[in-house]
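Colleague: Sequence first, predicted coordinates after that:
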Amino acid sequence: MSLSPGQLLLLGSPELWIQGERRTLPTRKLWGLLAYLALEGPKEREHLAALFWEGEGGRANLRRELVRMRKSGLALASQGSQLGLPQLQVDVEAFLGLCAARRFAEALPLWRGEFLEGLVLAESPLFAEWLELVRLQLSERYEEALLGRALELEEAGAYAEALGPLEALLRRNPFREEAQEAALRLYAKNRQPGRALAHFQGYAASLRQEVGLEPPRSLQALAEAIARGDPLPSPTPPNPALD
């Protein structure tokens, strides 16, 4: 994603760029405020004050934060009692749009890390609850994009290249069954049947140890087919939740 005038990067450690120059915001709550408005749209000042400050004095605190933001070179859009984000390109919007269009190869480079990585606002419980939910939702979307990209590459016959996004997904979520099935197929198709079977045994042992379960029958059958040298099934399409 090129650094163009008016850009807000929220995937990973947050960054704000205005006219090609990186700007620093002086408080954590200003980053939270920008992120909230970027995803939720314009909101009433009272709502924003209550989101970040408990008890009385929220409106006064919000006004002080807005002054600090203006001094940093950015002013929020104001319409009546509502505040909104000015004209900024937001990486989250671009990422979600590309995922929805199944343009995974373009979406994945936008992911620099978790949403608002490193930001903690324990003193603002309502915002903290929202932040945790958004992080979970975007993390799921990222995992779906990794899987989707791996399956695309598998379908195209680029088995070695497909292992990159797939192994990144398994490092994040080793108990995702679709990813485990894809890993067995890809190792086998990449002429590494021994690695595929060793991977299956490692996964089965972890599953028993962590949750006391056996691998699903479909995964066991796939491992048995690899051991016999049988033809392998085609990849399953990515999760329809990306539609």
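Modeller: That came through, no problem.

Colleague: For the rest of this, base every contact and every neighbour count on C-alpha atoms.
Modeller: OK.

Colleague: Could you name the specific helix or strand carrying the residue lying closest to residue 215 once chain neighbours are set aside?
Modeller: Here the nearest residue to residue 215 in space, its sequence neighbours aside, is residue 204; by Cα to Cα, 6 or more residues apart in numbering that works out to 5.8 Å. Residue 204 belongs to helix 193-211 when assigned by DSSP states H and E.

Colleague: Alongside the first one, take a look at this:
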Amino acid sequence: MQFAILGPVEARRPDGTPVPLGGPQLRGLLALLALDAGRVVGAERLIDGLHGDHPPEGAAEALQSQVSRLRRRLRDGGAPDGLVEFTPAGYRLAVDPQDVDVHRFERLTAEARATADPAVKRELFAEALSLWRGPALDGLADPPRAARLAELRLAAIEDRVETELALGHHERLVADLRGLTGEHPLRERLAAQLVRALQGGGRPAEALTAFAEIRERLADELGADPSPELA
């Protein structure tokens, strides 16, 4: 069985069909267990992830009930018994981490950064980024972990763009980079990549305009000068 949390939370049978998981609490519980697949997660940490700083009264008892319901949903979907284990220290999703998309994403991006072949690097980044179907941990009360995963995704996008620039694919990157810099207007690495893509694509005047725009935004919003890389 495969598990996906880089987007709407899903458990998938070997043929790829999704297992009905029920409401957001069960999907959230599965996501938190999948983040630490193969490792024990304490009950308090699960409660914090599901409810944030203000858990309801009786949250510990409710968690036990939710675990039972999740086990039943997974078993009805064809999972083996014991997939969600109880230990005195907490609960564990007893699967190989590589059965969870976020762990495959991290492995693929690490492999991409470790290889020197730009073409192989590009394919590995593309495979890793294709695992994303939307915001990670969608709907969970766990903003720090969701923000961390969003940052990992953006860093992988930037690294993929860097590889494409090294391969000389300047013009084809411009539209994507304009969209990305619009979404992240103070992200200097993306701005620098847009400048380089425009310059490499034979559009030096637009490259200078793009640089002037990010320099002005940095000054107005942060009171800062461009970094050495961007400058």
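Modeller: Arrived safely. Quick caveat: nothing in here was measured; it's all calculated off a predicted structure.

Colleague: quick one: TM-score?
Modeller: After superposition, the two chains reach a TM-score (TM-score structural alignment, normalised by the length of the second structure) of 0.75; 205 aligned residues with a Cα RMSD of 2.7 Å.

Colleague: Relative to the second structure, what is the average displacement of the helix holding residue 204 of the first structure?
Modeller: Superposing on the second structure and averaging over aligned pairs (mean Cα distance after the TM-score superposition for the first structure), helix 193-211 of the first structure comes out at 2.0 Å.

Colleague: which residue lines up with residue 205 of the second structure in the first structure?
Modeller: Superposed on the first structure with TM-score structural alignment, residue 205 of the second structure falls opposite residue 194.

Colleague: could you list every residue that touches its match?
Modeller: Residue 194 of the first structure makes contact with residue 188, according to Cα atoms under 8 Å, 6 or more residues apart in numbering.

Colleague: From residue 169 of the first structure, how far off is it?
Modeller: Distance of residue 194 of the first structure to residue 169 of the first structure, given as Cα to Cα, to the nearest Å: 21 Å.

Colleague: cool, and residue 63 of the first structure?
Modeller: Distance from residue 63 of the first structure to residue 169 of the first structure, by Cα to Cα: 42 Å.

Colleague: quick one, which of these two is more surrounded?
Modeller: residue 169 (21 against 13; other Cα atoms under 10 Å).

Colleague: and stretch 12-20 of the first structure, how far from the chain's centre?
Modeller: How far stretch 12-20 of the first structure lies from its chain's middle: 18 Å, per Cα atoms, centre = their mean, to the nearest Å.

Colleague: Buried residues in it, which are they?
Modeller: In terms of neighbour count (16 or more other Cα atoms under 10 Å), stretch 12-20 of the first structure has its buried residues at 12, 14, 15, 16, 17, 18.

Colleague: In strands, which of those appear?
Modeller: 15, 16, 17, 18 (DSSP state E).

Colleague: between these, which is nearest residue 184 of the first structure?
Modeller: Within these, distances to residue 184 of the first structure taken as Cα to Cα reach their minimum at residue 15, with 38.7 Å.

Colleague: The alignment partner in the second structure of the closest one and residue 150 of the second structure: what is the separation?
Modeller: Under the alignment defined by TM-score structural alignment, residue 15 of the first structure corresponds to residue 10 in the second structure. From residue 10 of the second structure across to residue 150 of the second structure, the span is 18 Å (Cα to Cα).

Colleague: same thing with residue 213 of the second structure?
Modeller: From residue 213 of the second structure to residue 150 of the second structure the distance is 25 Å (Cα to Cα).

Colleague: Between these two, which has more neighbouring residues?
Modeller: Between residue 213 of the second structure and residue 150, counting by other Cα under 10 Å, residue 150 is the more crowded of the two (17 against 13).
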